[in-house]
Every structure is written in structure tokens, then in C-alpha cells.
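[1] what follows is a predicted protein model with its sequence.
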Amino acid sequence: MLQGNCMFFTEETSTLRMKGVTVILLTAVLALGRCEHHEHTLENVALKGKAVQSSTYGSAYARRAIDGNRDGDYYHGSCSHTEGETNPWWRVDLLGVHRVSSVIISNRGDGFSERLNDAEIHIGNSLENNGNDNPTCAVISTIPPWEPVSFNCSGMVGRYINVLLRGYTQFLTLCEVEVYASPAEDIGIASTLGPSITQKGNVALRKKTRQSSSKSRGRASKAVDGKRSTRFQMGSCTQTRTEADPWWRVDLEKAYNVTSVTITSREDCCAEMIDGAQLRIGDSLENKGNNNPICTVISSFPAWETLTFQCHGMMGRYVNIFLPGCDKYLTLCEVEVHAEPDPVSLPEVTTDGPPLVTEPDSSEEFEEILSIAFDFMQSIQQLFGTIYPDSTQATEYLKENVLLAFAEEDEVTQDRQCTASRTVQENLATGGQTTQSTRWDDFGDATNAIDRNRQGVYLKGSCSHTKGETNPWWRVDLLKSYNITSVAVSNREDCCSERINGAEIHVGDSLENNGNDNPVCAVIPYIPSGQTRTYQCNGMVGRYVSILLPGKSKYLTLCEVEVNGNAIGNE
């Protein structure tokens, strides 16, 4: 229907569109002019929200779509833009639950306006699948160049507004997203989902935490302070020192059936540092809890992001985030653990390792040191006047600085461990035998993908390349079976980086269908131009590692494939 100068898609027109009915007058009606919102009493709450997206093309950040500027010329700097990838998405967090009346989307006008066709608008309170599983308000049939179009959401309730574009090698560009809504306090949930995380079910909130080391003010407890603040300098994020295998842990005090864990990443830097981290849940403190069962491995984590990982009722008292590798540091801005309403009925938590009460705690371990140091401060006060008139202030100062001194000592030890750990695993693909479905030319031999050179310019001779074909594939024979922990893939940088989107990594012992029927370790959504991404395989057993790109007229180019693992029977 037409309201004011605005094409307004109702639920009925959306249904007609989805059934394939063509609205012939669409373009003519939209040509009447720009869309002015018809509900002047409602506020565009997106302006105060926080935007994220699945990837960022150049500097076209997600927040540009909520800057209050409908300008449709991408080069004027007011449009968001993802990389070409599988199922790109954009999301705004309204920082509270709202009743959404309508969503207005402004399309690009300088070209490629058809890229927004068939995008979906989702509204809800869940971050499962990055919020893209929330209920659908509308499916965008088309938005002509330069035009804002309004979609009626009929009071749908939610905190998160997503725009999802399904398909391989898709680019999602939004020049403005406006959300007209009213607060939803009347349904009793808006206050529980605000920036401070106090909602029922977060059993980690203000519980006892530990981590492998602490840098500056990045103490472990800051990840359970109920704040999703994403800037380290704001004082609500943890950070370990650079070390081997950093970790963080929360003690839930009782065993729970953990349904999901929500993690908030930093935005000011270093979001990629969490890539490859393992989320572990269990009752054991063996190896500081880092040997407990794995809920998931975090393959990639965009900056500013809050992601929820489903753990499907795994039972445990301890939730660990463990980042394997050398010269790593772990930083977390919030960890929320959602569980069944009541803890598991166990008379006492049984642990494979020593009970937590016997493990030295930072505050207890330095109690005597703090006492002596505080006595010393009092003596200084008597001599030189009032330095710390408040004993609490003095104690906190001493605690932070004494712990920092010990953390710096621990860092030396960790560095030695890091040096030793460099030789624990090797790239098993080196020395393997490679083959691929076809070869583009003499530059694109299959062996180029295991030459220990990540160089991404094809004509320099370090990348494999198939011909354009249906379901191209590449395979390395490791010559015997291994427990495969991870596979790293380096993408081409001189062009065509989107061609790898949707490729599948298979691991197994079978050569049926050229090894492409072996179990899937991971599906590659996208790899930015010239970059390397690591995919966790969690000990899958296999002799053959294959990369298969499903589809017609596909080219598979790999500039390096690195396979990490252990001999079967080894840790």
C-alpha cells in the first residue's frame, strides 16, 4: 500500500510477493519520491544502536547504515558493505527490546542495486546463528536505486534487527536502515536485556574466575561483570599476556546443564586473536580445566561482535576458553553461560584433578604479601603523610601491582614454554602427495598448495588452480592416518578471492568419490583476499584431506593448505 510518499509492504503484500505475484505498478509508485515515515510518533531507534556485519569491504563499516544519512552513493561514505561471501548479514542491536512497527531500508543508487533482492529482515531476541534464525518480518523483493522502502513488521518484539542475504558470493550493501519502534517494557523483558547483562539463566555472572595470566588491568573477573563494553580502556575486558596456550575459566560453583555460551569480543583491536579458541565444559580441573570436553571451536569472531554458541546441555561446573598456540594472548569482554534453571543434582562435584579449593587462588596466594606490603605503606604514611588515607584503596592498589609483578614473572616462564611448544606439531601436508580434478595451466599445479609458501599472487607460481568445472576438488595424501586437529587455507590475493566461498574441507581414509565423501571438517564461508584462515577439525582421523567446491562452472584456487595433527595414539 502507499502511505504518504512511501511504498509500504504489508504482511499481505509480502505474502503475495513470495507466491510469485508481480506487482506491476511497483516501480511507478516508488517513483513518486523518497519515503517519509508515516508514524511520526515513533523514534528511529536504530540511530542509538550498535551495528555489526559478517565482514567488511574496505572501510564500509556496519555503523554507516545507521548514521542517519540515506545517501545512496557508496563512494560518499554512508553505506555499509560486506565482502563477497556465503550468506552475508548485517545486524543492529537496539540495546533493549522494542516493539517494531516498521523497518525502512535505503538502497544503493550508483550501481548494483539488484544485489539487495531477496534479502531477509529478521527481528528477535536470540543471537543463535548471529541472529539470523529470528522470526522474519519481510523478504525484500526489490528496492530500486536510491529508494528507501518501508516494511511493516506489525509490532514484532525484539532487540536485534538483521538483514540476511542468502547464497554464495553475495555482497550486502545497505545505505541506511531505520527502525521505528517503541520500548517493550510492558512485556517485562526490555530491562533484562539491556547493555548490563542481568538476565535469568546467566549463571556465570560475578562468579569466581581465573586465567593463565593478566596484563595491566585485564583481570579475569571483568568477563563476568555483566557489561558487554567492547573497549579495553573502558575497563570491562580481560587480557592475558602473550604466552603459550592462554586460557580463561569461570567456576559456576555447581554443575549445570549448559545450553549455550555467549561471548562478546573486543572492538578496539585484536578481535581475530580469539580465532581458534576452544570452548570447554566439564567438572575436571586437570590441566586447569582445559582437558574438559569441547562444546565448540571458535573459527572466526568479528570485532564488536556478541556470538552465542550452542552447547546442547553439556554438564559441567567449569567453563573454559582455551586458545592453543604459541605467542598468543586471550582477551574477552563478556562471557555469559546459559543453563537449565537448576543445577544438576549432585551431592558433590567430582573432579578428575585436584578440587578447586586446593588450587592456589590469586587473592589467597598473595594474602601474606599484601599484608606485609600494607604494613609497609602504613609506615610510609607515618613518615611522609597521607599517601593512601583509604585502606581499601591502598589494598586494591597493592593487589593490582603485586599481581602484575607476578604476572610479568609468569610471562618469562610462559615464553620458555612457548618456545618449546613450537615443535609439538608440524605441517603434515609437507611431504604429502597432491592431486586435483584438473589443472588450469602450468602455474596451477596441485603441489603448489603445499610448498610452504602462502604467497597469494597466482602468476608467481605458488597457488594451485583448477579449470572451470562442476565440483572441482583438490586433495593431499598424508601417506598414513593422523588425528587432524586443524587445517589452514590461504586464499589468492591478486583477484577472485570470492571463488573459494562455500568450499568444503573433508578428512578421512576413503578414496570413494576422490575422497570427497569423507566427513566434513568445515565449510569455508569466505577468506579475505590474501589471508589465511584456520579451521578446527578436533582430532578427526584420516589419511586424505580434500577441498571440494560444489557447484557449476567453479574454479578452485589454493595458495597454501597446511594440515596440523598428531600421530594416532599421541596426545
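    That came through, no problem.

[2] for the rest of this, base every contact and every neighbour count on C-alpha atoms.
    Will do.

[3] can you give me the helices in the chain?
    Secondary structure of the chain by DSSP state H: the helices cover 11-18, 26-30, 362-365, 367-384, 391-421.

[4] what helices and strands are in contact with the shortest one?
    Going back to what we said before, that points to helix 362-365. Here helix 362-365 touches no other helix or strand, going by 3 or more Cα pairs under 8 Å, 6 or more residues apart in numbering; DSSP states H and E.

[5] okay, now Ala567: neighbour count?
    Using other Cα atoms under 10 Å, Ala567 has 14 neighbouring residues.

[6] so what's it up against?
    For Ala567, the contacting residues are Ser481, Tyr482, Asn483, taking Cα atoms under 8 Å, 6 or more residues apart in numbering as the criterion.

[7] got another, please set it beside the one above:
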Amino acid sequence: MSALSYPTELIICPSVEVEVYGEAITPECKPEPNAINLATQGIAEQSSHYARKGEPNLAIDGKRNGTYNEGSCSHTEIDYPAWWRVNLKATYSISTVVIYNRQDCCDHRLMGAEIRVGDSPDVSTHIKCGTIEGTYPGSIHTICCHGLKGQFVSVVIPDQSQYLTLCEVEVYGEAVIPECKPALNAINIAKQGTADQSSYYSYLGSPSHAIDGNRNGIFGKGSCTHTQKDTPSWWRVNLKATYAVSAVVVYNREDCCDNILMGAEIRVGDLRDVSKQVK
């Protein structure tokens, strides 16, 4: 039976329990329920500062208050062009940008503003994903960026001298993960495991030191493992469950002997015998 994609009313006889399963249908260009506003983790800048109350970070403070004097809107001088941008600190595939206009006055100033995305701080190099074409006091503008990728999202008023005031900017999308780089906020599952190794050099080189969360590369500081000269030398961690392993990050020692790790193989398997694990 095909999935129903329109509101449906279920009429059934009295029952002890009814369970309904499916996936939400998200209207085009509307942030999904519980989507994370990426802008709040960023750093905002703008072409100029009108006053202390109009600092650029006020447009990403999580407050949608549209009254400028209540201190939650950004504000530039009359610039040509006036611009505001947020550095998201990583590259994202941007799906939606939501702009909240001021509601006390001057809503028309946002007319013609362009929402842009790019990987450079230079807003003139950003790619336009939408334009604000109509305003009213307190207007909310949802702009579809259709997966444009960039670290910066900007709002620019082109081809005229104008103030730029933004009472909130929300940015939604997904992190662009470079090949074999752990996802943002990924959990290091090694820390929940149990470590072993082929032999013990000394108590300072305990196998558990490689999963203690301490990346200190000085052996004498007690956060590195160390075996004897074994054939082969090996270290392993038991994750206590089966995982689809996407990335393994290994930190070498920094005080000496970094060449010892040359040629080391990273292997994964369901058997304790490291010789039977897959490289």
C-alpha cells in the first residue's frame, strides 16, 4: 500500500492502542521540525556600525524581537552596499535562510536585499540564493538556498545607499563533511571501549592511555601507549558492540620517535585476533 501524503482521518472501533508510523512531509523551503539554527553558533560582522544597539551579533542572538530600541536588531550606517554576514565556522549545505524584519518602522529598507552564500569573507563573491521582494512591518522572509554550499551567509543591499537592519537571521542546512572527517559533534566511541596491546613497556604506556581523551603527545606525561619491540606490535580497542566505523584518528607522540609509527595499519573486525581483522 502506498504512503498517504495528505491529511487523513482514521475512524476505527474502540481499541486498546493505536500506533501510526511515517515521516513528516516538510513543505518546500521550510525548516524541518527541531532543525538546528546554525547561525547561533557563528560570528557576525557588518559593513558598519550605526550604534551600540545595532551590533551585528544581535541578528543571531536567538531573539526575534522586531523593535530596534529593545536591543535585538543589527543596524548599519547608510552604506553602498550595506551588508551583514555570519561566519558559520564550517562549510554547510544551506537549505533555508529566514530573515526577520523590524516592526517599529522602516521595514521598506530591506526591499531588494539579497541573501548570498559563499566560502570567502568577501560578500561580493557570494552566490545569490534569493531576494527580498516585498516587506511590511515585522515581515518574515523565508529564502530557499537549495543546498548552496558555503561557510558564510550574507545579506546585502546592492546598487543603492541604504541602512541595513536585521532583527534575526536563522540559517538551516547540513554540514558538508570532507571525506573521512568526523562529523561535527560526532561521538568518539573509543572512549567507551576497553584497550589491550601486545605487551607493556612500562606503566606509563598502558593501552588505556590511547582512549583517555587526552591528546598530549609527550610520553612522560602519561597519556600515550607503549609496547615492547614485538613481532608484530599491536594495540586494539574493544568497542563492546559492532559499529560501522567511518573514521579513525590516530595521534602520534611529539617528543621523539615519530618514525616508529610508519607503516602501521588500522584494522577493523569482529574477532579479537588482530591478524584476522580487515585493513
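    Alright, I've got the coordinates. All values derive from a computational prediction rather than experimental measurement.

[8] got a TM-score for the pair?
    Once the chains are overlaid, their TM-score stands at 0.55 when taken by TM-score structural alignment, normalised by the length of the second structure; 166 aligned residues with a Cα RMSD of 2.4 Å.

[9] quick one: which of the contacts of Ala567 of the first structure is nearest to Arg439 of the first structure?
    Each of the contacts of Ala567 of the first structure was scored against Arg439 of the first structure by Cα to Cα, and Ser481 proved nearest at 26.6 Å.

[10] hang on, that closest one packs against Met540?
    No. With contacts defined as Cα atoms under 8 Å, Ser481 of the first structure does not count as touching Met540, sitting 9.8 Å away.

[11] aligned to Asp61 of the second structure, what sits in the first structure?
    Under the alignment by TM-score structural alignment, Asp61 of the second structure pairs with Asp451 in the first structure.

[12] wait, Arg109 of the second structure
    Arg109 of the second structure maps onto Arg499 in the first structure when the alignment is built from TM-score structural alignment.

[13] just checking, that match touches Lys554?
    Yes. Counting by Cα under 8 Å, Arg499 of the first structure touches Lys554, with 7.4 Å between them.

[14] more neighbours, these two?
    Of the pair Arg499 of the first structure and Lys554, Arg499 is the one with more neighbours under other Cα under 10 Å, namely 21 against 18.

[15] and that one, what is it in contact with?
    Contacts for Arg499 of the first structure were tallied using Cα under 8 Å, 6+ apart; they are Thr169, Lys554, Tyr555, Leu556, Thr557.

[16] equivalent analysis for Ile60 of the second structure, please.
    By Cα under 8 Å, 6+ apart, the residues touching Ile60 of the second structure are Ala39, Thr40, Gly42, Ala44, Glu168, Val169, Glu170.

[17] number of residues surrounding the residue nearest to it when sequence neighbours are not counted?
    Leaving aside its sequence neighbours, Ile60 of the second structure sits nearest to Thr40 (Cα to Cα, 6 or more residues apart in numbering; 5.2 Å). Using other Cα under 10 Å, the number of residues around Thr40 of the second structure comes to 18.

[18] do Asn65 of the second structure as well
    When neighbours are defined as other Cα under 10 Å, Asn65 of the second structure has 19 of them.

[19] that one and Ile140 touch, don't they?
    No. Using Cα under 8 Å, Asn65 of the second structure and Ile140 do not qualify as a contacting pair, with a distance of 11.7 Å.

[20] skip the chain neighbours and tell me the closest residue to Ile121 of the first structure.
    Of all residues not flanking Ile121 of the first structure in the chain, Val163 sits nearest, at 4.7 Å (Cα to Cα, 6+ apart).

[21] oh, I was asking about Gly130 of the second structure
    Closest residue to Gly130 of the second structure in three dimensions, ignoring its sequence neighbours and counting by Cα to Cα, 6+ apart: Ile115, at 5.3 Å.

[22] kind regards, and thank you for your time.
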